[in-house]
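J.: give me a model of this one.
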Amino acid sequence: MSQLFTPPDGGRIVEEPLGEALSRRYLAYALSTIMHRALPDVRDGLKPVHRRILHSMREMRLNPETAAKKCARVVGDVIGRFHPHGDQSVYDAMVRLAQDFSQRYPLIDGQGNFGNIDGDSAAAMRYTECRLTPAAALLMEGIDEDAVDFRATYDGEDEEPVVAPAGFPNLLANGASGIAVGMATSIPPHNVAELIDGCQRLIEEPGIDTAELMKAVRGPDFPTGGVIVETEASIREAYETGRGGVRLRARWEVEELSRGVWRVVVTEIPYQVQKSRLIEQLAGLIEQKKAPLLGDVRDESAEDIRLILEPRASRGVEPEVLMESLFRLSDLEVRFPVNMNVLDATGAPRVMGLKACLQAFLDHRREVLLRRTAWRLERVRKRLHLLDGLRIVFLNLDEVIRIVREAEHPKAELIGRFNLTEAQADYILDTRLRQLARLEEMAIEAEHKKLAEELADLEGLTLSERRQWKRVSDDLNAVRKIMLSARRSTFGAAPEGAGAAPVEAFVLREPITVIVSERGWVRAAKGRIDDPSEVKYKEGDGPAFLVPAETTDRILIFASDGRFFTLGADKLPSARGHGEPLRLMVDLEEDAEILAVMAHRPGRKLLLASREGYGFVMPEEEALGTKRGGKQALNGQGAVCLPVEGDHLAVLGENGKALIYPVAELPEMARGKGVKLQAYRDGGLKDALVFNAEAGPVWIDGGGRNRQWADWRDWLGKRAQAGKAAPRGMRKLR
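T.: Next up is the predicted model:
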């Protein structure tokens, strides 16, 4: 066996508690995710990967007026110099910047297949080409004029901008989304013209509130259009707090056909909804009978969106009713979340409102202006300094020529003779003699005068805050003219009461028969079934319940474990087959028995009784629920559930004794055990019947025949008594 060798640690082994090591490393990972991946910078609205892509493309001179180059070349430059991550993640980010249905103002002009609104992915990067758009050029304008800080790249061999100069408020113009560790961001896109108008209002009145600011910035403006149905108060709250949501609907119109028939044409779909998935969703609603008003859906889109929605019965349905039902059931209406979580100028994550975001952008633009002004001032002063030297040359041209021709050290003599600086002397000695003609002297004087005026203007600009904001305002106005575009998303109001109306209000009302078999298979047949023998069942199965109802009804199912289950009649499987097991729709226990199936009737009351002989009266509304697990109503093993349609109750015990008393002796409860219905020495409750005293009860004999209980008053007594022997042949009451 070879001897184990332990290498020296080289000072790299640190002993520390595992919890502290994990906490520190996870915190470092979380900060990296927040600052370098998920959250955009409030000043330029870019994440690091987007900023690096644009900077790399600018250095490759892929400007709007130049020819496009392969995306693979750009991706290689980005991951090789600036972004040490996977090439596919960089290309995916680049593709999104080029999609006009993802970006309100695309920053990359893509040539080739960059995906579509159906959700199809882009072609491989070796097939596509790209260049910057004018909007991207505005974002990066002035980056070579010391407008922003630079930092070392990941390998220290190059530099990258910390932030872009940002000629327009890109954060709100294009929006952003991302998920970090413990926080997320979701910012909707806006119209640049409105944002710049808001910036102008903010420059003129720094103390303006959000309500006044919204006179310029009315709300989001999504690339795919649509109709915003959020209230102004809700949008204002989102803008003030930085959190909220915006309801966005598809744009649609009615297309009239012959003979009074119509169909709906959807021309714009909500932002970030894939058209192919939307069509699949609508088709699924038709197949699952969750949208009974919708008959068919098909896609006739070319370059523009055109979805055809055909109603099942256009003569009996209003287009508004059809669309309201689909807005409730599908992604034809979505709620875009607003969470304006960004990195501020110091790199700290913050949730900012509309005013704070615009103010941060304006402060950044003023800083960029001051830095570009300082950069220009330095160069103007340097040029004026050199021109001052040339002016001295023209005043003493013969002497300068003599010194240059005869002096052993002309530079030193020029400096001593005319009191020049070293830079001026070098520039004079580097100047060609042919440039010292009279015509050049005039050009130098003109340039000197122009630069002197520019110097005075720049120095005045650096000393006047009012002039600085005026210049920022003028620059934004120039950008507004370049990027002006009409609003795509309009504002509308949802029909009153539509938001509160239940989905059942949009269901086409038709008669059906709910069929439940002995083995618990459920289905719904169209119309009424007069002859139960016509219903077919699986081999070994048989009839249990045939309940007349309508598609708008809610079906109540009572099980022996005391629970009620609620199903929508329109969602039951078709009776063309044998249906589906009820246990696939609700969480019904295997040993539980179905005791009652009925269509819900508002205002009706139910009698619930347990096998132990306890019961109570329950308002039927209390039985309704929405959960698969049902709603517990009766404590104990259920025996009877029937509507209270009468004033007297007859109970029959397993001991063969019957008792009759007024229903009024039972308490009305929402749930519980109830009170004792009949006293038993052996056994429990077998059956119960509610009837009207005027008509009298009817019971069923062993042969299944109805028999009138004429002398029922002989069994009248008080609740919880034992009763007396039932009539001969009585096996059950219903």
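J.: contacts and neighbour counts: CA atoms only from here.
T.: Fine.
J.: contacting residues around the closest residue to residue 161 other than its chain neighbours?
T.: With Cα to Cα, 6 or more residues apart in numbering as the criterion, residue 161 has its nearest non-adjacent residue at 4.3 Å, and that residue is residue 150. By Cα atoms under 8 Å, 6 or more residues apart in numbering, the residues touching residue 150 are 159-162.
J.: of all these, which comes closest to residue 451?
T.: If you rank the contacts of residue 150 by distance to residue 451 using Cα to Cα, residue 161 comes first, at 29.8 Å.
J.: here is the second sequence; please produce its structure so I can put it next to the first one:
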Amino acid sequence: MAEDENDDLINNQEEEPQETITRVTGMYKDWFLDYASYVILERAVPAIEDGFKPVQRRIMHSMKDLDDGRYNKVANIVGHTMQYHPHGDASIADAMVQIGQKDLLIDTQGNWGNILTGDRAAASRYIEARISKFGLDVVFNPKITEWQASYDGRRKEPVNLPVMFPLLLAQGGEGIAVGLSTKILPHNFIELIDASIKHLQGKRFTILPDFPTAGIADFSNYNDGLRGGKVRVRSKISQLDKNTLVITELPFGTTTSSLIDSILKANDKGKIKVKKIEDNTAAEVEILVHLPSGLSPDKTIDALYAFTSCESSISPLGCVIEDNKPLFVGVTEMLRRSTDNTVDLLKQELEIRLGEFEEQWHFASLERIFIENRIYRDIEEEETWPGVINAIDKGLQPHIKHLKRAVTEEDITRLTEIRIKRISKFDIDKAQQKIDALEDQIAEIKHHLANLIDYAVAYFTRLKKEYGEGRERKTEIRVFDDVDATKVVIRNTKLYVNREEGFIGTSLRRDEYVGDCSDIDDIIVFTKAGIMMVTKVDTKTFIGKGIIHVAIFKKKDKRTIYNMIYRDGKSGPSYIKRFAVTAVTRDREYDLTNGNKGSASLYFSANPNGEAEVISVLLRQAGSIKKLKWDIDFSDILIKGRASKGNLVTKYPIKRIELKEKGVSTLKPRKIWFDDTVQRLNVDGRGELIGEFRGEDKLLIINQSGVIKTVTPEVTMHFDDDMIVMEKWVPNKPISAVYFNGEKEMYYVKRFLIEQEGKEEHFISDHPNSLLEIVSTDWKPMAEIVFAKERGKDRKDNLEVNLEEFIAIKGISALGNQLTKDKVNQINLLDPIPVESPEEVNAEDIEVNGEETVDGSEEASDDESQTTLF
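T.: Next up, the predicted model:
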């Protein structure tokens, strides 16, 4: 028996491996498509007609059902919404909180969370809501609403709400469906109304997002909100003092918590250095970032943008539902369609009101005829209902020629329902006044219909006037300058080199220390064999034996010039060359010699500002050579491409090369421009030329608040919004200023020189009412005083004042001389007196030999130089 059971078991096991194929084509074709369609249409994507997703539309409809002017518990609203929305209460409550936080359609009461800090709202049983006045005004009108049965057939719900405003663009919206998503950014309330009016007037318009978290945004690549566009958003960071930065506005999509976490993470990774962070956010954002002493605040601001959530990128995607299908459309077209839809809804509303008024006029006229002509007496003898109807109809016939439509049986039935009391107190004059008033209203509505566009413009204008207060733009529009991460990263890693073995890296701690670097830096290395390579910072990298120079590589650096003498082959002639390295391919070896075997570098120097030293060349004693030593000045050598052969030094063997004299820069002073669009300095020729700067030259900056300072110009610098003067500083050139002293309530004039370089100083009094009127850096500035008219006196003529003659140069902290005792209306700065500037003349610029070759004439001929680092 047992053997038989074992045999059956073995047979069953042998039969099991047979495969059964189940085709799932139908599942994918029908079920999954149904699910995808449901998610797209019923959950994730808003409708273009009213800008609502189904859950949002049902919430607003439920709130209208419950509306009695008082607040309702959100839990009550959620429960009521479940009659229309076949999902859980949590999804409805979350959707309602999102609408409430946008502060447009819902008046909220209680803790609704905080979009700045990311704090969640309280439970729905603790918070309350009601429809806002604006929501009641623009969202609801049951007479022009199309209705459909709810999911269980017990109630009616709107197909779309008759929203007469570009609500979708005002609130924004995003959602992830199956196979597609949408991300429509919020726009400014007032700007949307202005754009709608422009569209109605046939004018062109442009709309850009405006975020509730404020911040700064670059919309250069917004692409009208379509796929492929990009918006860069930044927090607003300013310098509180030399060791403290303050963040007062957030980029859209972040919170104070996520922002602080990203800063701490960047600090832990060594990208930035932060001493302490304080979060003082309440109604307004205030995050204090304390820096270690000696750290540049400007560079730290750029580092925050480069390595933290202080800057982020948003990719908009305009997708909406139209006719039960997804539609990809830009925000401009969305606004056009919304505005056209509003005009159509206004027209429907007017036509309904016109019909109602005409009906009222029709019955009021019938009522007057019925009572005034005592037609009600004609029914006294009638015993049947048809007889009553016929008697009244017959009695009306002589008096209804002026009516706009025929009298129906329903009209006559309504006449029979008039009470005796009303008939007895009927006043013909009042009845006529009512009819006249209705005729005026009918005429007004017909006028609106005939001038529908003007009516729509007036409608939008009213919305702006009634609801636009306090809804001004929050997000500042600006064009961003790209932050070069390599220039602002904190170099927290130490770089070492083993010259003989040919290794560089951060782990070679027993070898020679080169300097500090970061993990995103590139390193440029030169070897005795004349090989150059650029490579990424790593723990240990082999370059080649005999390393002679290691440094951090700066891409597009045209001012670092390399001076080199090399031997061509084992016993060949020696050549001299000067070159810059602006762009190379990473981890590729570049031979700076002619490539012959045995070539070697005999002399090499790297000069950060194009310095050209003088060297002495000593030859070995051989044969009949008479001149064994002579000097070479590198300034006589043209700067060419790195692949150039160079100039012949000698065909004889060189014993050694000695440095005789350190050189000065052979490059022209660096030209610096200020790009007002991005509020940054640059050396690329964008914006206004500030001047030509040598290493010791400073930039003079004066702010409207009366702050003056001199700084070394750097492309990473940030500037205050109230900056009024920025120019190259001439140390012996006086600054002239006229200011109002708030304490003494008088105008003063002062002229002074900067006493301490690099120090920020106030040159007007710190009284809160003190105000800088004019400031000038001209040698002989002129000012015009416009006097105020005093009661009982003639206005004094304007007075021109030569400020140089008015007051001598004094200390920066001096009060100055009183300008006038008379009342002043205005002070204007006039054109200065022409004068030959007595400023010190700089030494003549050293001639640059072939510097233009760095820009391309020699470099461009080298095929390798055309490759780029990234």
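J.: before we move on, back to that, how about the residue nearest to residue 161 of the first structure, what's its match in the second structure?
T.: Alignment note: residue 150 of the first structure maps to residue 147 in the second structure; criterion TM-score structural alignment.
J.: do the same with residue 20 of the first structure
T.: For residue 20 of the first structure, the aligned residue in the second structure is residue 26 (criterion: TM-score structural alignment).
J.: mean per-residue distance, the helix or strand harbouring its match to the first structure?
T.: Take DSSP states H and E as the rule and residue 26 of the second structure turns out to sit in helix 25-26. For helix 25-26 of the second structure, the mean deviation from the first structure after alignment is 1.9 Å (mean Cα distance after the TM-score superposition for the first structure).
J.: which stretches of the stretch 301-450 of the first structure form strands?
T.: For the stretch 301-450 of the first structure, the strands defined by DSSP state E, counting those that start in this stretch occupy 307-311, 333-339, 341-343, 349-351.
J.: that older thread, conserved subset of the contacts of residue 150 of the first structure in the second structure?
T.: Of these, the ones still in contact in the second structure (both residues aligned by TM-score structural alignment, their matches' Cα atoms under 8 Å) are 159-162.
J.: and those, which two are furthest apart?
T.: Maximum pairwise distance in these, criterion Cα to Cα, is 9.3 Å, between 159 and 162.
J.: tell me the centre residue of the second structure?
T.: Centroid check for the second structure by Cα atoms, centre = their mean gives residue 217 as the closest residue, at 0.7 Å.
J.: that residue matches what in the first structure?
T.: With TM-score structural alignment as the criterion, residue 217 of the second structure matches residue 228.
J.: circling back: number of residues surrounding the match of residue 20 of the first structure?
T.: 9 (other Cα atoms under 10 Å).
J.: what of the one 5 residues further on?
T.: The number of residues packed near residue 31 of the second structure is 12, by other Cα under 10 Å.
J.: contacts only, for it.
T.: Contacts of residue 31 of the second structure by Cα under 8 Å, 6+ apart: none found.
J.: how close does it get to residue 269 of the second structure?
T.: As judged by Cα to Cα, to the nearest Å, residue 31 of the second structure and residue 269 of the second structure stand 48 Å apart.
J.: now residue 275 of the second structure
T.: Here residue 275 of the second structure is placed at a distance of 14 Å from residue 269 of the second structure (Cα to Cα).
J.: on that earlier part again, just the buried ones from the contacts of residue 150 of the first structure?
T.: Taking 16 or more other Cα atoms under 10 Å as the criterion, what is buried in these is 160-161.
J.: where exactly do the helices run in the stretch 351-500 of the second structure?
T.: Secondary structure of the stretch 351-500 of the second structure by DSSP state H, counting those that start in this stretch: the helices cover 385-396, 409-416, 420-424, 428-450, 452-467, 485-488.
J.: and the first one, which residues are buried?
T.: When burial is assessed from 16+ other Cα under 10 Å, helix 385-396 of the second structure yields the following buried residues: 388-393, 395-396.
J.: same question, the fifth one
T.: Buried residues in helix 452-467 of the second structure, defined by neighbour count with 16+ other Cα under 10 Å: 452-453, 455-457, 459-461, 463-464.
J.: what packs against that helix?
T.: helix 189-200, helix 331-372, helix 428-450 (3 or more Cα pairs under 8 Å, 6 or more residues apart in numbering; DSSP states H and E).
J.: quick revisit: roughly how far apart are the match of residue 150 of the first structure and residue 141 of the second structure?
T.: From residue 147 of the second structure to residue 141 of the second structure the distance is 12 Å (Cα to Cα).
J.: do residue 8 of the second structure as well
T.: Residue 8 of the second structure sits 77 Å away from residue 141 of the second structure, going by Cα to Cα.
J.: residue range for stretch 366-375 of the first structure in the second structure?
T.: Mapped onto the second structure using TM-score structural alignment, stretch 366-375 of the first structure covers residues 343-352.
J.: name the nearest residue to residue 427 of the first structure, ignoring sequence neighbours.
T.: Nearest non-adjacent residue to residue 427 of the first structure, counting by Cα to Cα, 6+ apart: residue 386, 6.9 Å away.
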